[in-house]
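1. Can you look at this prediction? I've put the sequence above it.
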Amino acid sequence: MIEMKALSKIILFVIFTFTISSCGKNETELVEEGRNLMATESYAEAIKSFNKALSKNPNNYTALNAKGVALLRIGQLEESVLTFDQAINVDSTDYRAFYNRSNTLRMLANDNGAMVDLDRAIALQPNVADLYINRGAILFKYGEFDRALFDFEFALRIEPQNALIFLNKGKAELRINNPDDAIFDLKKAIEINAEYAEAYYWLGLAELARDNRTQGCQYLASAESLAFEGASDAIAQNCVQ
């Protein structure tokens, strides 16, 4: 009985100590705790940490922005947008919540809203390549290839070794019937990333657009070997005798 009482005291002391420790964290420590949890993809737990930080300071921009990203990661898109709204209300001069909200809006099929946010983010921070990549992707989706090219070209000035940008630029060049420029860009993408299946696929299409069937089919075969969806159909349509 004495041993059981002693054990109970130890357990209660540990629980009490843990509670004191958790409650004693300041908002900065709670935000950092949430970020560490996000790094391990523990998004629901991260949200709890951000909520604790926000209970201490509802205007903590960093906590609001990070919470919005965590909500996006677990698919709570509407709540994610509302959280980014709060962050922007706290500080409308920081581009991050605009950028992150644009990603959520794209997932909600609100491309117009995403474009507005990307425009605002670029006005606030014009030296972030991802902003131009995403805006260019939306423009490409709606057939505005010249405007998309402008964004991809600007992104390349910021990140000249980004294979994704060369891929996107090559696709846009091909859409405006510039296969030579497309081939240059797509080969650059492969030079940076030799396993870039989608780049091989589009490079194959570009060579086919130049009536270079042999080379085009070789690139499509490379895309197929790298398991790119659509490569087999393209080979069946263009390369099978």
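-> Nice, thanks for sending it over. Residues are numbered from 1 along each chain as shown.
2. alpha carbons only for contacts and neighbour counts from here, please
-> OK.
3. what about Ile190, neighbour count?
-> By other C-alpha atoms under 10 Å, 20 other residues sit near Ile190.
4. which helices and strands does the helix or strand containing it pack with?
-> Using DSSP states H and E, the element containing Ile190 is helix 179-192. Packing partners of helix 179-192 (3 or more C-alpha pairs under 8 Å, 6 or more residues apart in numbering; DSSP states H and E): helix 163-175, helix 197-209.
5. May I see those helices organised as CSV, with mean neighbour count and distance to Glu191 added?
-> Converted to CSV, the helices and strands packed on helix 179-192 look like this (neighbours: other C-alpha atoms under 10 Å; distance: least, C-alpha to C-alpha, whole Å):
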stretch, mean neighbour count, distance to Glu191
helix 163-175, 25, 8
helix 197-209, 26, 10
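6. For Gln86, find the nearest of those.
-> Set against Gln86 and scored by C-alpha to C-alpha, these come closest in helix 163-175, at 31.8 Å.
7. residues contacting the residue nearest the centre of the chain?
-> Nearest residue to the geometric centre of the chain (C-alpha atoms, centre = their mean): Asn103, 7.2 Å. Contacts for Asn103 were tallied using C-alpha atoms under 8 Å, 6 or more residues apart in numbering; they are Ala114.
8. And it, how far from Ala123?
-> Distance of Asn103 to Ala123, given as C-alpha to C-alpha, to the nearest Å: 17 Å.
9. just Phe228 next, same as before
-> 36 Å.
10. Please compare the first structure with the one that follows:
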Amino acid sequence: MQNLAKYIVIITLLMCQACSKSSEAFLEKGRTFMQEGNFKEAVRYFNWAVEKDAQSYAAFNARGAAYFSLKDYDNALLDFNQSIKLNDKDYKAFMNRGNVRRETNDLKGALADYTQALPLNNNVPDLYLNRGVVNAQLQNYDAALKDFNEVIKRNKQNKNAYYNRGNILYTQKKFKEAIADFRTAVQLDARFAKALYALGMAELLADKKEDACMHLKQAANLNHPQADGKVIEYCK
């Protein structure tokens, strides 16, 4: 009976705490849990933030981000839709909804969201990067190259922009240019297994077998799933 009484007191205190805090306070606490990687607890606090203020587009966007991190894409999409409905001038919900659509293979929807987000804030390199990836998946290669070029123009340390641009150049059989981009990506991150593998494959096609085998072996040592097979096929 005493334990039950303590349990009731604890629950009551938690309920009182939820009643006393503002939506913004719950939002900030949820963001702290997001930074710690505790996404389920973040959702709980964002729920309270929404209950306190159902007009808070930031709370819906934050909860959508937590759901996205939990791979709960259906609920994430609902929250980003609501955030946009409440405020269609904030780029973040469009970008986040684009990420959901990309993960669920709605590539045209993702492309539309990234494109709509850019006029709202064109100083976010990841928007260009994400749109470039989707353009590449849709085989809009010229548009993808423009996006990756824009990322590199703004941030010459972005390894993913070089890697993705290199992939397009590789597809276009521009192996010399592709090799240059893959090399830059590897220089920026020596443990970038995908870039090492791509570099090795491009070097094979450019008749640079010695360099190719060195890079394929490095990719294999970093557990790239296809590298071992290529080493056996070309480097033994």
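-> Received the coordinates, thanks. Everything numeric here is computed off the predicted structure, so don't read it as measured data.
11. Ala199 of the first structure -> the second structure?
-> Aligning on TM-score structural alignment places Ala199 of the first structure opposite Ala195 in the second structure.
12. before we move on, what about Leu139 of the first structure?
-> Using TM-score structural alignment as the criterion, Leu139 of the first structure maps onto Asn135 of the second structure.
13. element containing its match?
-> In this assignment (DSSP H and E), Asn135 of the second structure forms part of helix 125-137.
14. What lies in contact with that helix?
-> 95, 99, 102, 107, 110-111, 114-115, 117-118, 141, 143-148, 150-151, 154-155, 161, 164, 168.
15. once the two are aligned, what's the mean deviation for the helix or strand containing Leu111 of the second structure against the first structure?
-> Taking DSSP H and E as the definition, one finds Leu111 of the second structure inside helix 107-117. Taking mean C-alpha distance after the TM-score superposition for the first structure, the mean distance separating helix 107-117 of the second structure from the aligned residues in the first structure is 0.6 Å.
16. ok, and for that helix, which residues are buried?
-> For helix 107-117 of the second structure, the neighbour count (16 or more other C-alpha atoms under 10 Å) marks Leu107, Gly109, Ala110, Leu111, Asp113, Tyr114, Thr115, Gln116, Ala117 as buried.
17. cool, and stretch 220-230 of the first structure?
-> Buried residues in stretch 220-230 of the first structure, counted by 16+ other C-alpha under 10 Å: Leu220, Ala221, Ser222, Ala223, Glu224, Leu226, Phe228.
18. Stretch 133-151 of the second structure too?
-> 133-136, 141, 144-151.
19. Distance check, Thr40 of the first structure against Gln76 of the first structure.
-> Thr40 of the first structure sits 19 Å away from Gln76 of the first structure, going by C-alpha to C-alpha.
20. Please identify which of these two sits among more neighbours.
-> Between Thr40 of the first structure and Gln76, counted using other C-alpha under 10 Å, Gln76 has the larger neighbour count: 14 against 9.
21. what's the counterpart of that one in the second structure?
-> Mapped onto the second structure by TM-score structural alignment, Gln76 of the first structure lines up with Asp72.
22. biggest helix in the second structure by residues?
-> helix 2-20 (DSSP state H).
23. host element of the residue nearest to the centre of the first structure?
-> Assigned by DSSP H and E, Asn103 of the first structure falls within helix 95-107.
24. so where in the second structure does that helix end up aligned?
-> The aligned range for helix 95-107 of the first structure is 91-103, by TM-score structural alignment.
25. Tell me which residues of the matching stretch come out buried.
-> Within stretch 91-103 of the second structure, the residues scored as buried using 16+ other C-alpha under 10 Å are Tyr91, Lys92, Ala93, Phe94, Met95, Asn96, Arg97, Gly98, Asn99, Val100, Arg101, Arg102.
26. And it against the first structure, how far off on average?
-> Once fitted to the first structure, stretch 91-103 of the second structure is off its aligned match by 0.7 Å on average (mean C-alpha distance after the TM-score superposition for the first structure).
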